[in-house]
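[1] I'll drop the sequence and a predicted model, then ask my questions.
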Amino acid sequence: MITHRRWLPVVAVLALLGGCTSSPTDGMTKEEVVDAYVQAIQDGDRVRLVELNDPRLDRHAPIDVRIAAVGDREWSGSRITWVEHPVTGQFDSARITATGPDGEPISDQVHVTLGDDGSWYLSLGERTPQPGDPEPASTVRSHQ
C-alpha cells in the first residue's frame, strides 16, 4: 500500500520544477543582450526579438517596423557605443552603427532595462494601456 507520505517528496519536487520559469535573457549581461539583438535584427528574427523585448511591453508592432527599417540583411563593421542617460547617469542605451550590404550606413539605438526578474531586456515594443493608467499629458491648451 502506498501512503501519502511517500508521495510528498515527489509532489514537492514537481511543484518546484513547475514553478521554475526562466527568462530568455536569464544570465545574460546587457552587452550580451545587445549583441543578441544585433544578430537577431540582421536575421530578421522576430521571434528572438520578442524574446529579448521587455515582457511588460506586449505590443510588438514596433519590432516589425524596426526589422523593416534596418533589419533582415547582413551588416558589416557593427560598432556599439553605450550612451549615458542625461538624468540618471546610467549607460542604458546602445547606439549601433554599421554598413549595410549595399554600402548604406545603418544607425540604430536600443534601450536596455533591468526587468523585475533581474534579467536584462530591450525596450522594443510598447505597453498596452491598462485601466487606471494616468491620462497622457496634452500639449494642447484650451483657451477660456
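    That came in fine, so what should we check first? Small disclaimer: the values here were computed from a predicted structure and weren't measured.
[2] contacts and neighbour counts: CA atoms only from here.
    Fine.
[3] buried residues in the helix or strand containing Arg79?
    In the assignment (DSSP states H and E), Arg79 maps to strand 76-84. Of the residues in strand 76-84, Ile80, Trp82, Val83 count as buried by neighbour count, 16 or more other CA atoms under 10 Å.
[4] take a look at this one as well, against the first:
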Amino acid sequence: MAGRHTPFACHQTSQEQLKKGPAMPKKQELTEAPESEAINKFEELRRRVIESGKIQTVKTTDEPFILGADWGFTTPIKVEKPKFTASELISESLRTGQVLQALRLVFGPNISKVLPKIDALGDEGGPSSILLIEDIMVHFYGPGAAQVFTN
C-alpha cells in the first residue's frame, strides 16, 4: 500500500510538524486608530461646532458648587460641573420625575451625605431636591438653565 494515494493524503502530518505543534494563526493587526488619532477626530467635531456658530454653549463658571457650613456640612461637599453625558442624564431624570436618580448623578459618592439632610425635610424633600439641583445647574450654566433641565 506504500505509495498509494489516499483521499486524505493532503491532511497527513509529518513527524517534523508534529514536533513543532499546531500552527498558530498570525495575530491580526488592530483595526482601531491610535488613541491620539481618535481624539483628534473628536476635537475636529468640536472645532466644527465652534466654528459653525449655530450652537451656543453657555456657562457661567467651571468652579465647583460648594455645600459648606451654610448648608449644614462640617466638611464641604464639592459638586463638579457635570460632563455632557451626566448633564443630559440629569435633565432626562428630572423630566421623567426620577429625582433620586438626578441627585445621584449630581452628587456622586457624596449622595450618602446629602440624602439625610433631604430626608429631614419631610414631605418637602422631593421639591426641595429639585430646587437644589436647579440652583446647582444655574451656578454652572446661568439663569434659564433650570428651565432647560426640567422641561
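    Good, I have the coordinates. All values reported here derive from a predicted model rather than from experimental measurement.
[5] What does the TM-score come to for these two?
    Once superposed, the chains reach a TM-score of 0.26 (TM-score structural alignment, normalised by the length of the first structure), with 66 aligned residues with a CA RMSD of 5.2 Å.
[6] What is the strand holding Arg79 of the first structure packed up against?
    Applying 3 or more CA pairs under 8 Å, 6 or more residues apart in numbering; DSSP states H and E, one finds that strand 76-84 of the first structure contacts strand 91-99.
[7] give me that answer again for 10 Å
    Secondary-structure packing of strand 76-84 of the first structure (3 or more CA pairs under 10 Å, 6 or more residues apart in numbering; DSSP states H and E): helix 30-43, strand 91-99, strand 105-114.
[8] Next, the angle strand 105-114 makes with that strand.
    Angle between the axes of strand 76-84 of the first structure and strand 105-114 is 40 degrees (criterion: axes from the mean of the first three to the mean of the last three CA atoms, to 10 degrees).
[9] Could you check the angle strand 76-84 of the first structure makes with helix 30-43?
    Taking the same axes, to 10 degrees, one finds that strand 76-84 of the first structure is oriented at 140 degrees with respect to helix 30-43.
[10] Need the residues that contact strand 76-84 of the first structure.
    Residues from elsewhere that reach strand 76-84 of the first structure (CA atoms under 10 Å, 6 or more residues apart in numbering): 31, 34-35, 38, 89-101, 103, 105-111.
[11] From those, keep the buried residues only.
    34, 38, 92-94, 96-100, 106, 110-111.
[12] Of those, just say which sits nearest to Leu49 of the first structure.
    The closest of those to Leu49 of the first structure turns out to be Val38 (CA to CA; 9.7 Å).
[13] separation between the closest one and His4 of the first structure?
    As judged by CA to CA, to the nearest Å, Val38 of the first structure and His4 of the first structure stand 52 Å apart.
[14] ranges for the strands of the second structure?
    Using DSSP state E, the strands of the second structure run over 65-67, 77-79.
[15] Now tabulate the ones you listed in a markdown table and tack on distance to Glu43 of the second structure.
    Listed next are those as a markdown table, based on distance: least, CA to CA, whole Å:
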| stretch | distance to Glu43 of the second structure |
| --- | --- |
| strand 65-67 | 28 |
| strand 77-79 | 26 |
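[16] can I get the ones you listed in JSON lines with mean neighbour count?
    Formatted as JSON lines, these follow (neighbours: other CA atoms under 10 Å):
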{"stretch": "strand 65-67", "mean neighbour count": "16"}
{"stretch": "strand 77-79", "mean neighbour count": "16"}
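[17] Which among the ones you listed is found nearest to Ser129 of the second structure?
    Nearest to Ser129 of the second structure, of all those, is strand 65-67, at 13.5 Å by CA to CA.
[18] thinking again about what came up before, now render the helices and strands packed on strand 76-84 of the first structure as JSON lines, adding distance to Tyr121 of the first structure.
    Converted to JSON lines, those look like this (distance: least, CA to CA, whole Å):
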{"stretch": "helix 30-43", "distance to Tyr121 of the first structure": "7"}
{"stretch": "strand 91-99", "distance to Tyr121 of the first structure": "11"}
{"stretch": "strand 105-114", "distance to Tyr121 of the first structure": "5"}
